[in-house]
Every structure is written in structure tokens, then in C-alpha cells.
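>>> using only what follows, build the 3D model:
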Amino acid sequence: MLTDHVTHHPLDLTAPPKSSTQAGTAQDSRATAGRPPNVKAPVRSDLGTILLHWTLVIAIFVSLLTGLRLSADAEGAWFSKLFEPILPQGEIWTWHYVSAVFVLGLIFAYAAYMSLARLKRRVSSKKIVVLTLPASNKLRIAAVNVIAYWILFAAVITLSATGVLLYMGYGGIWVTVHFTAAVVVLTYIGAHVVLHYCYGGLEQLLRLFRPQTLRRFPGMARHPLAIATALGAVIIAATVSLDFGTRSDLVVAQADALPTLDGNMDDALWQAAEPVFVRTQQGSNLDGVGESTVEVRAVQVGDKIAFGFRWQDPNRSLKRHPLVKTEDGWRMLNNRADISDETAYYEDKFSVAFSTNDVFGGGGATHMGPKPLGDKPSALHGRGLHYTTDGSLVDVWQWKASRGGMLGKVDDMWFGAPVEPNEAQLAGKGRYSAGYSSDDGKAFYVYNYISDPETHYHGTVGVRRLPIDYEKTVALMGNIDLSVEASDDQGSQWWMFEEESVPYSKEKDAEIPVGTVLPGVLIQGEYSGNRADLEGGSEWQDGYWTLEVVRDMDTGNEKDLAMKDGLFMWLSVFDHNQTRHTRHSRPVRMTFK
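Model (predicted):
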């Protein structure tokens, strides 16, 4: 990117005229070299510049393309989606982080090389003065190119700094700054090519494919490329070492009795457990910033393990797809339920994933893009799928506020190898979840609505059951405020038990007035099988959810991971949304006292 553009001195505006003797000597040398007189030698660049340039170009392109893929996943993204046809799919996180580290190392290497090889004149700000003087177009283009270089430097430094912040869990405004810097770099690439072409045509562009020996200057280091490369390698190694050396360890304490599962974490045993705080970000809602810090504690009691989680959530959201009676029938409130990407009328959720490896993307189980599995269907929302490719298992615990979460249940699930799709999924009429599934057994929740195959939740829906006493059911829901960000009352019940209801009938429906709101979730039966391995207690207060969970250290189930030293954890907060949870890059490692 930083090839020689113009003269040897930053303020040389014209070249001195050659004497007839010099001209004759030049012609003789060209003839000796086998070139006809008056034919210029092709322009070239030194080998070090060429190697560093193209290595940096590759690293930046990988970083940009993978970054645009991640950016395209954001709610409301449009610019990144313009590049959809060329964006990579699959396990993007590792490629993005590794390329970013290489960009950082190469920046230092390039800067060192220019200094050691006495090539700093290429980016000398003194060249910009040409724009204020009478000068040729070529010199003006060279000056503009120097300005572009410094804009690139600022953008790459901003990208690196904000990338570190995002990696450490700081989101919000830094996501926007990071994206803006990436757009600047992307714009620079096009401008860079155009400026070089305007300066010297195709020959100027081809010089980066024509190496030559580096010209010697007074004060130049003997081996500038080797020294610069070594410095870049040291920067990369130091960055990786710093990352792994500063990751959080969750130390599992020992106790004699299990906590009371009431969602308070006021038992004495929790005070003996050292907390870990994990910043998560880039989720939907959460007061528009998408950030939530999660506190985690863990205690072993014999053959049981207890976890305490506390996370920020500005409102208590229980109304998962409520039903509203209208003049033309029942409607289920939603914004994108048809593509399994609800971000409005949904319950709060929380998820913790355990893996035996620390691969980025939740143990390598997150694959981005509209169709990461080429021979299988895409997700309905087209954002990606969860599955593993190495035969490993990610144990997933998911707390769902209105689907048993407030009743002491936590769903036991997993990510594994992708399953074969059924006919409905192949036809795009069913949700394909790849390697995401629940443990064997049964949950006790079902949905109290039946989708119309034509309107897909955007018209009227069928209703499975109606309340025996609708006024009592409505009263249990507390103050009914259907605004998206409204916090539902403490003690309110946005689900309906089977014994409180009867199968749908027109006669029963006629008793219920237009405008009535009913829960969209039915609770019937009991949790059973391995899906019932987890017990929990939860409570929301003053902008925080608290969840306590207990499970056997080793359930013996092949879809569960035994709790032991060296497990890695990832945490996700869902603020009344279906899939757009918060995330963090660095896993938490579990250790036992």
C-alpha cells in the first residue's frame, strides 16, 4: 500500500535537466541492457515492500470480509448486506480475530520497515505542501495519496483500538465507531487503487508485482525486512499471550448445603464463592445499547453443583407472543415470529453454554450466514445456525421466563452435529435448527396459538385453549401494558395452566369481549426425562435478573457435560427477544478448589 510514488526528496517539484553526456550514457546503458533507446525500464518496488504490502492486504481483506459478515447480522443492517454475495459463511469468529491480530502485527512491522529502510519519505507530510504550489498533476496526486495514507493510518489504529474494546466486551458506541472505521478502510482501498492508476497508469499498479533489490541509503539498517518481520512476530505473540493470560477463571467453591432456589443469592454459601463479571454486548434491546454485565458464582455441594447468575435487564418481560381478541378474531402480537426472529413481544431469557474447548463462537458452534451448511436448509431468519463440526458437544442451559423459568425450570439443551432436515424444513415451511436441540424428554410448555399457513402470524391465528374464567386469568396477568418496553408486574402470570382452561370452542369464545388479552403460553403436564435435569429459581428486581441453578455434577447423559476442571463457559442475555442475545468473545474457564 505504501509504494514509492514520486521523487526522492519530499519537495522536489522538478527533476534537474540532464546533460547531453548523461543522456547519452543513459541510452547506452539501456542498449546494453537489451532495451531499445528511449524505452523506459518498468517501474519496480523493493521486495520488502511487496511482501509486507500483500501480506497486509490479505489480512485486511480477511478482517474486513469477516467483519462485514458479523455486521450484517445486526438488526437493521443494510450496508453490510450489500456485500452479501461475496461474504464468507460458517465459523467466522476465528478468522476475524486471527486476521485482526495479524493486521496489528503487520502494522508495526510495516512502520518499522519504513523507518529502518529509510523509506519514511513515502508518507512524509511535507509532500502535502505541493497542493499549495504550482505543480504538475502527478505531484498533486502524490500529495493527495499521502493524505489518504494518513487517513488509512488513523482508521486502522481506530479499528484496532475499538476491536480490542469489543473483544473485551465493551459494546454500545464502540460498535458504531468500529464499523465506521471499517467503512473508511474499505473506501480507502478503492481510492488507493484509483490514485495510483491516475499517477502512473497500469505500470504504477504493476510495480507491486515486480520486485527489485532495496536501494541503500545512509543510516539504513543492514536487514530491515528481517528486523521488521521479527518485530511483527513479537507483537503477534505478545498479543496472544496477553489474551490467554488475562482470561477469567470461575473458581468453584465448596459448601455443605445447597442454596434455596428463590432467585436472591442471599444464602451464606454464595458469599464464599468468588464472583466473575463478564461483559456481554451486541444484543437486541437492553435500552438500545445492547450491553449487559453478568455476574457468575459457582458452588459444589457433594455430587451437585449450583450456579448463581445476575445480569442487567432494564425491564421484566414475560409477555411472550400474547393473544389479543379483535373484531375479526384472535391475533398473536409479534414483529418477526414468522422467521423466528422476534424482538418485540417476547419473554426475557438467559443462556449458558459449556464446552470442553475454547474455540471462538461458543466452542466453535456458531456459524454465520444465510446458508452455512450448503447441502442443508438455512435458518428461517437467514442469520446462521448452531452446530459443531468436530464431533464435540456444547451443553446449553436456557432459562425462559414464561415457559417455566418463573416456575423453577431451566431447559437442558445442546449443540452438536447437524441433523438431517425433514420434508417441511427442506420446503422452507419448518424451522431447521441444524445441531441445536433439547435433551431427551419433554418440557411442560406449549403455545396457545396455531399459525395460519397463509398469513404466518401476521393475520388471525387459531387458539388451542380458552380460560375457564377469563376475568381471573386477566387479573393474574397484572397491569396489562402492551408497549414493547413495559415492565410486567412482580408476581404477574403471563402463562395459563391446563387446569385453568378448556379446549377452544366458539361458545366459550363468544363469552370473551373484544380487546381481551390472553397468555400465549400453556403450561400442561410436567418436565420429564433428561430435559428435566436442571432446577432453578429466579427473580427480577431493580433492573437485574437473578437466577440460581442446580444440577448433578455428572448426569450420565451423553448430551450433558460433566462439571470438571477446564470446562469453558459462554453467557448470553436475551432482553425480550428470541435469538438476538448478547455475546462475549473470551470464554470463562472453570476451576475447582
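
>>> contacts and neighbour counts: CA atoms only from here.
Will do.

>>> break down this structure into its helices, ranges please.
Along the chain, the stretches classed as helices by DSSP state H are 20-32, 47-72, 92-116, 137-167, 173-206, 224-245, 268-271, 360-364, 423-426, 470-476, 506-510.

>>> tilt between the fifth one and helix 137-167?
By that I understand helix 173-206. Relative orientation of helix 173-206 versus helix 137-167 (axes from the mean of the first three to the mean of the last three CA atoms, to 10 degrees): 150 degrees.

>>> before we compare anything, build this one as well:
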Amino acid sequence: MSTLSTATTAEGTSPDLPAPPSASTTARSSPWRWAGPAARLPWPVALLHLLSLPLLLGSLLTGLRLSIGHGLLPPALDAALPMGRVADWHLLLALAWVLVLFGYLGWRRLRQRNRAAVAGRPVLSRAARWHRHLLVLIWSALVGLIASGAVLYLSLPGLSGRATVILHLSLALALCGLLPLHLLVTAWLRGFSGWWAAFWPRGASRYRRWTQGLALGAALLTAAWAAVPPSWLSTPLRMTAIPTRLAPQLDGATDDQVWALARPVSVQTVHGANSASGVAVTLRAVHDGDTAYFAVTWPDPTRSGVHLPLQKTADGWRVIHEGFDTHDERRWYEDKLALMFSRSHAPAGGSFHYGAKGAARGQHAMHSGLVDVWHWKSLRNPLGTLDDSHFGPAQPRRAGEPRYTAGYRADPAEAGAIVHNWQWFSAERVLPKRLPRSPEQLLPFRELPDPEQPGAQIDWSLSWYQTRPYTAELDVYPVGTLMPSVLIRDGYEGDRASVRAFANWRDGEWTLELARALKAPGEFDLDLHSGLAVWVAVFDHSQTRHSLHVRPLSLVIEP
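Next up is the predicted model:
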């Protein structure tokens, strides 16, 4: 890829491009020539070409893989694209692009300042003028890619939605179309030997030293990225110290005096299902030296309390769903929220992978260490705790496992169970485990609420102890009868219940209060300390398609 040069010599030619062939030259020989070495370029220009090739290839392949996860490209391309921590590599390549392009532009600026002023306008052939316009388009695409990528990384409110992702992908594909044109025009102007000359410049000895230095710098940058993540890019989440007597009461409200002392931090999450414009989440945090308290608020016009309801049909019972069989239910599901804590500031703590064991949208697993996950579910966490989980090493698949979750696992529980009311799931028909003791228990569930209708929904669940085992003799319910599929048996005990939680929905907003010891209560938890990376994800009545933000918050525990 050549560069756009605006400075000209007195003869009217660009210093970074050789003079176009004269009319007499083109009359004697074809411009599509293999013989005759083309004039070499300055070494920074050649270095830009050399570095752009691997950066472009790596950015394109990782970006296409991420686009499949966003549903912008067909999953059929999955096997031809890279796997693993693709998001990490895409971000690292973007940083390398910024360093290379700004380094080159800095050299151009210094060169122009140190050169004597020249007079006259360039005299270029028509092909050379078209080439200049082509280079302007190439540079515009590169600048647009960097700008749109920065917007997506920073999760800027109102700008980081699906439209920006589509723009970013479109610019990358446009660049792929412009570069072959660049090669063809270069061959027309300089011959095919101009391709080689673009990588081997004047002052080759100095070029070799710079190339070796940049290779060493790239290796050091990669090592630094892996060992010391760029936490300085994170937004601090300050945890204010409070006296124990001011500890908040967990009631799903922020009217306790202590929350007025905490400093709120807002983060824009994007790309979640049922929230095209994204979800802004506000977090507050305090501690009393032993226990950490969090208050999390986010807008949601609908309090979604329906989770995969059952309906009686002429052939038996069925699960009402629109994607649960592919682990992608986005309509008949309750609201959820997750907090993730990691020692690494890499995207998702380095847990997000594309791989042969994963689906097109990727899965969470760790090669080493763990990510502590606090998973709150509005319907299935009703007894004062949430579902304490973690991302660890990917587990082998188990026979009969309905859904492979790679490294996502719940922390161990000593007791407690919240279960689905069916024996085995089938998209067409299921056999319930239990039936209500009395038909009157189903009266509140006579009609399905509209998941998109603003307002509060009742919780579609039954107590295990108010039901009895299913038998065909007891199944006298008429066709069309609706029944909750969630059976609440007992609250969890043990490590899985180490995070206390209480939530409340009011006037189009969820408020979730959390409490956990600063010291990790189990082997699958992390100590809460300064420097810990924090992410938040919102599930708006969605099973797996949550909103996200790439740049983490960084926990700061004040003394």
C-alpha cells in the first residue's frame, strides 16, 4: 500500500513516487512490464508497506470472525477463520495500526517542516491523478476504521450500536476492494517491479536496522500486553469506606444514607438482545472493611418475569419458546444481570474464545486462573442470593448434556435447587415433573403477558412444595392451560450462595443491591482488591445474548 504525498518538487513530481512515464516512454514500451527496476521509495514509506501487510491480514481475519458473532456474516465462514482469543488479538492489532500510522504521519510532518519550500503545481498524468484519488480513499478508510473501532472500544453512548459495527465492517471490506486497485495502478505507473520496490527502499541499511528494532518492539509490546494489561485505560470504580453501622439494608432501593456517599460510575453496554440502543448501567460501591456492597441500576421498561412457560396441547405439554432449543431464547425469558471480576484487563478477562467446541458466538473459558461471575436472575434468584459462578478451564463434553458451556460453571452448592418442570426438553413436547396440588394455583397464569409491553409482570414460578409428582391420572387440565416451568425448591447454600442479593423494579428501572465478603469465600471466588477489572452485562429477557462493554472498570478500594 503506497502513501499519499502532497509535497512536490520543482519539476512537479512527488518525492515519494517516481515521475510518471513520459509520453515518449509509454510510446516505446508497454506500462505492464516486468523488466527494469522501479525507483525505490524512502525507507519509512517502505516500512509502512511492510508492516501493513501482516496487520491488514490479521485485522481482517479476526474482524470477520467477530462479525460472525454479531450475526453480520454467515456462520458457514466459521471454519476458515481464526479461533481462540480473537477479540484480544483484534484489539492488539488495532493498537499496532495506531502506532504505525501515527508514526508514519509524524515522519511526514517532520520531513515537510525540514524541507525548503517548493514552487509550482505538480504535473501528473491522468493515471497518476487517479492513483492519488485512490490513495485518499485508502487513507480515509484507514482513519474511519480507527475512529469507528475507538468508538466501539469506548462504548460511547448513542454511537456504539449495531450501525457502528456495520460501518466498521463495511470500511474493512471497502479497503479490501481498494487495495487490488492500488496494486494494478502501481503496476501501470511503475511496472510490476514497483511492487518489489515498495518494500525495499533507498537507504536499505538504515531500513534493516529500523525493521529489526520494530520487530523487537512488537515482541515487547505483545509481551507487555499479555503480562501487564493496559489498566490505565480503565474507568475507576471507587469503593468508599464506611462505618459498619452505616451498612445498607439490601432491599432493592438506593435511599440508604450510605449510597449518597458513594461515587456513581456509569458504563454504556451495547449489542444486547432487545436493547438496540444499548443499556446504561450505573454502579456504586462501598465497604466497611469486611464486606463489600454494590448498588447497580439500569433502565428497563418491562419487568420480565416469564421464563419458558408450559402450555397444554392435544398431544400433551409443550414449552413456549422461540430459540431455547438453540440456546438463544430472546422472548420468553426473565431479566438477568451479571458482574464479572478478573485480575486481567484483557477483554472479558481473557475468557472469551472462539473454538471448535464453541458455537458461532463463542464461549467463555480460561486457560489458567478464573473469572468470578455474579449472575443474578430476576425469577430464579428469589431467596436473597444470586447464582455465584465462574469461568474456568473448558470442561469436556458430557453425554446427554443439553447445553455445552465450556468453562462456565456454577460454584459448588451444598443444598438448594431451582429446576425446570420437565423431564427432558424437546422442542415439540415435554413431560412435566410435577403438577399443582390445586387447579386454582394456575389462575394467575391464565394469559401470557406481552414481553415487549412496558410495565411489571408477575413471577411465573411455583413452589416445589405446593406441587405433586406428575401422573397421567392427575393431568386433567384442558387444552390451552398455561403453567410456569420454574419450580423453586430451596435457596442455595454453600459457595454458590456467597453473594447476597435483592432487587426491585420500579418506574422502568431495576435496582439491584449486592453484598459479599472482601475476602474470597471459596476457591472459585476472587478477593475484592484494588486493580481488579470489572465488567457488567445486561440480559433483557434474553437467555445468552447480553449487552457488553470491552473497556473494563477498575476497582479502587479506598482506605
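
>>> picking that back up, now render the helices of the first structure as TSV, adding distance to Arg336 of the first structure and mean neighbour count.
Output for the helices of the first structure, formatted as TSV (distance: least, CA to CA, whole Å; neighbours: other CA atoms under 10 Å):
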stretch	distance to Arg336 of the first structure	mean neighbour count
helix 20-32	71	13
helix 47-72	17	20
helix 92-116	25	21
helix 137-167	28	19
helix 173-206	24	16
helix 224-245	38	16
helix 268-271	40	15
helix 360-364	25	23
helix 423-426	18	14
helix 470-476	25	16
helix 506-510	27	12
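
>>> tell me which residue of the first structure lines up with Arg545 of the second structure.
Superposed on the first structure with TM-score structural alignment, Arg545 of the second structure falls opposite Arg580.

>>> repeat for Arg489 of the second structure
Aligned partner of Arg489 of the second structure by TM-score structural alignment: Gln524.

>>> does that match touch Phe444 like I think?
Yes - using CA atoms under 8 Å, Gln524 of the first structure is in contact with Phe444, at 5.3 Å.

>>> list the contacts for Ser67 of the second structure?
Taking CA atoms under 8 Å, 6 or more residues apart in numbering, we find Ser67 of the second structure in contact with 73, 169.

>>> again, only this time at 7 Å
Each residue near Ser67 of the second structure by CA atoms under 7 Å, 6 or more residues apart in numbering is listed here: Leu73.

>>> residue in the first structure paired with it?
Per TM-score structural alignment, Ser67 of the second structure is aligned with Ser71.

>>> cool, and Ser140 of the second structure?
With TM-score structural alignment as the criterion, Ser140 of the second structure matches Ala154.

>>> how near is its match to Lys126 of the first structure?
As judged by CA to CA, to the nearest Å, Ala154 of the first structure and Lys126 of the first structure stand 18 Å apart.

>>> swap in Gln300 of the first structure?
Where Lys126 of the first structure is concerned, Gln300 of the first structure sits at a distance of 66 Å (CA to CA).

>>> for Leu51 of the first structure, same thing?
27 Å.

>>> centre-most residue in the first structure?
Leu70 (5.5 Å; CA atoms, centre = their mean).

>>> related to what we said a few turns ago, nearest to Gly435 of the first structure, out of the helices of the first structure?
Across those, Gly435 of the first structure has its closest neighbour in helix 360-364 (11.9 Å, CA to CA).

>>> can you give the distance from stretch 162-177 of the first structure to the centre of its chain?
Using CA atoms, centre = their mean, to the nearest Å, the mean C-alpha position of stretch 162-177 of the first structure is found 11 Å from that of the whole chain.
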